[in-house]
Each structure stands twice: as C-alpha cells, then as structure tokens.
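J.: Next come a sequence and a model predicted from it.
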Amino acid sequence: MKQILLASAMVLSGSAVLAGGSHSDGHGHGDMMTDGDADHHAEMMEIGRPSDPENVTRVIEIKMMETEDGDMIFEPSVLEITQGETIKFAIENIGEQEHEFVMDTMASVAEHKALMEEFPFMEHDDPNAVRLLPGEKAEIIWSFVNDGGFEFACLIPGHYESGMHGPLAVIKNPDS
C-alpha cells in the first residue's frame, strides 16, 4: 500500500487539480480479487487480505455519520474480531457529508492520513477502504489472518480530528 500511495502522491504532485474525482465508486470495494491475488496481497498487508463472499463468517454493519454536536462518528465505534474470521463489512454513509472507511495498521493509517492532508482529492483503489457519498452503501469482505491492534478511520481531512476513528482489535484465535 505504501508504494501505491507514494506513487499516487508523486503523480498527483504535478497534477493535483486533475485528481478531483467524486470517489462515488469508493476505493475498489466492487473489485473482486482471485484467490491468487488475495494471497499475494496478504503478504503486503499486516491486517489481512480481501476475501470472497462464500468465506464470510460474520457480518458487521458500519454506519458513518455526523452528530448534532459536529462530531463525526462510526457506529460501532470499536471493532473486535477473532483471528481467522472473514468479515463482511456492510458500510453505509447515513451522514450529510462524504466519508470513508479505511482499516489498517495504526502506522499505515497515520501515513495515509498525512498523504490525504497533502492531496485531499487523491484517487486510490485500496481493497481495505471505501469512500461513500451521503446515502451510499458498500461492502468490504476481509479475512483477518493476523492478530493485533489495528485501526479504522475516515481520512478525509478534518474527519479523523472530529472523532471519526476507532480501534480494531484482532484477538488471537486459541485454536491457531
């Protein structure tokens, strides 16, 4: 992901005005990878890998919104997953602003956040993220192969600071 983001940043630095897409299709949430692609991607992402619908062991509904107080939030605000689970995240933006759902290591979220601050209209196609306009829905199907502490967040400039982030704990499976 770092290579993709850095390459995007280099391309965008010379043409930031051209990168103003709507992201209405999100960050590639509709692209299905083959098992070979998913296995290759697992090597690159500590948090896990994209998966297929037939592997889903649980569905978690994620709502993205703003509060009357001006906070931006996810419901639920904390995610706990068992290592080895394949989760279907059913994500819906019920707010009045565009939001995104990105899950990754804390370091990668911080790095992605810094790039988004520099290039707020950056187009990218990450299997662990989706960007939605108000009223839109999407899904991410993800296998969590490693245990540990991760994070989910909205990295549109200002949204993280308004409260739109939370911990994603992947609990070690005692059977593995």
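T.: Good, I have the coordinates. Only a predicted model underlies this, so the values are computations on that prediction, with no experimental measurement involved.
J.: use CA for all of it now, contacts and neighbours both
T.: Fine.
J.: For the residue nearest the centre of the chain, which three-state class applies?
T.: In the chain, the C-alpha nearest the mean C-alpha coordinate belongs to Val102, at 1.9 Å (CA atoms, centre = their mean). Assigned with DSSP: H, G, I helix; E, B strand; the rest coil, Val102 falls in the strand class.
J.: Test my guess that it contacts Tyr160.
T.: No. Applying CA atoms under 8 Å, one finds Val102 not in contact with Tyr160, separated by 11.1 Å.
J.: alright, now check it against this:
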Amino acid sequence: MKTIKALMLASTLAFSNPGFAHGDEDHSAPSGPVRKEQKEWGIAGDAASATRKLEFRMTDNMRFAPERIQVKQGETVRLSIRNDGQVMHEFVLGTKKELDEHAALMMKFPGMEHSEPYMAHVPPGKTGEIVWTFNRAGDFDFACLIAGHYQAGMVGKVKVVAAARS
C-alpha cells in the first residue's frame, strides 16, 4: 500500500507541475518576463538599474567565494555566479527558514526544478546571473539547495544595511 501511495504522489508531482525537475540543463537564463514578487529579502531588479556587479564562484568543495556580502538597502545588484566545479550548483537567495525548508524538500525530491528570479542553476563551467533589489534591511542568506550541498555547508550571508534617514 505504501508503494502505491508513493507512486501516486510521485506521478502527481511529476505531472502537476512539469517545471519542477532538477537536471543538468542550463537554467541560468530565465525565459519570459521576470516575475516580480516582494520577498523578505527584496524583489527582482531590472538589469538597467543595477548599480554594481558582484561576482561569486561555486566549487565542488561545497563553498561560495565570497561567503559574505554587504549591500545597501534599496541597492540593485547584478550577481554573477560562476560554477568552477564539475557538478551542477545553484545560488538561491532567501531567509534561513525558507532555505532550510526548501533544502529539506530537495532532499526528498532531488530532481525538483524551480525557476524564480532569486535563483540561478549553473552547470559546470558556466555562469548564471541574478539581478536583485535589496529593498529591505536585515540579515539574509544564500545557498546551493541541490540535495546534499546545503547540508555540506554550501551557504553564505547577505547583510543589507538600512538606508540612512534624513
């Protein structure tokens, strides 16, 4: 009975949203317009509004370089994410709570794919990009949520410094 329920769940997930399957395909270039949805950590930005570019490297030792960044509240930043490893990696912005929840889901469904403006899936040797407006002050996170990578410590921190009040 458990096997039948598991198969029913798997087939439901497989056919209910065909956009959810991680693989080795290049997910770095979003297709269509970017969905702008306010998140705790900001909102998708417009490339023309980016005031600076930050470059990241991802490696198979399950680390990002740099592991910490600081931006100003209201700043739109172009994040360039290079995968210097031999396996697929991703860069996902979020809160620790959301990343924890998503990482747990990825462990259960390692083939899950997602395409949000705060995520970049980057094949080996390729570069992905996120343009993000950090419009809320606070401490946020980024991580690779591919099954096992987050658990191995592939995480980083974003400090968004509050805008000065006049």
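T.: Yep, it's here. All values reported here derive from a predicted model rather than from experimental measurement.
J.: Does Leu105 of structure 2 belong to a helix, a strand or coil?
T.: Three states are possible here, and by three-state DSSP the one that applies to Leu105 of structure 2 is helix.
J.: for it, what are its contacts?
T.: Contacts for Leu105 of structure 2 (CA atoms under 8 Å, 6 or more residues apart in numbering) come out as none.
J.: Map it across to structure 1 for me.
T.: In the superposition onto structure 1, Leu105 of structure 2 corresponds to Leu115 when matched by TM-score structural alignment.
J.: Its match and Ser108 of structure 1: what is the separation?
T.: Leu115 of structure 1 sits 11 Å away from Ser108 of structure 1, going by CA to CA, to the nearest Å.
J.: Also Leu18 of structure 1?
T.: Computed as CA to CA, the Leu18 of structure 1 to Ser108 of structure 1 distance reads 25 Å.
J.: when you align them, which residue in structure 1 goes with Ala162 of structure 2?
T.: When structure 1 is aligned by TM-score structural alignment, the residue opposite Ala162 of structure 2 is Lys172.
J.: Mind jotting down where the strands sit in structure 1?
T.: All strands of structure 1, identified by DSSP state E, fall at 49-50, 58-66, 72-75, 79-82, 86-93, 99-104, 129-132, 137-143, 148-153, 165-171.
J.: closest to Asp25 of structure 1 out of these?
T.: With CA to CA, the closest approach to Asp25 of structure 1 among these belongs to strand 129-132: 7.4 Å.
J.: Which elements pack onto the closest one?
T.: In this structure, strand 129-132 of structure 1 makes packing contacts with strand 99-104, strand 137-143, judged by 3 or more CA pairs under 8 Å, 6 or more residues apart in numbering; DSSP states H and E.
J.: nearest to Asp39 of structure 1, of these?
T.: Of all these, it is strand 137-143 that lies closest to Asp39 of structure 1, at 10.5 Å by CA to CA.
J.: what stretch of structure 2 does that closest one fall on?
T.: So in structure 2, the equivalent range for strand 137-143 of structure 1 is 127-133, judged by TM-score structural alignment.
J.: And the matching stretch against structure 1, how far off on average?
T.: Relative to the matching residues in structure 1, stretch 127-133 of structure 2 has an average distance of 0.7 Å after the fit, by mean CA distance after the TM-score superposition for structure 1.
J.: so how far is that stretch off the chain centroid?
T.: Distance of stretch 127-133 of structure 2 from its chain centroid, counting by CA atoms, centre = their mean, to the nearest Å, is 10 Å.
J.: Please apply the same query to stretch 15-32 of structure 2.
T.: Between the mean C-alpha position of stretch 15-32 of structure 2 and that of its chain there is a distance of 13 Å (CA atoms, centre = their mean).
J.: Could you do stretch 50-66 of structure 1 as well?
T.: A distance of 11 Å separates the centroid of the chain from that of stretch 50-66 of structure 1, by CA atoms, centre = their mean.
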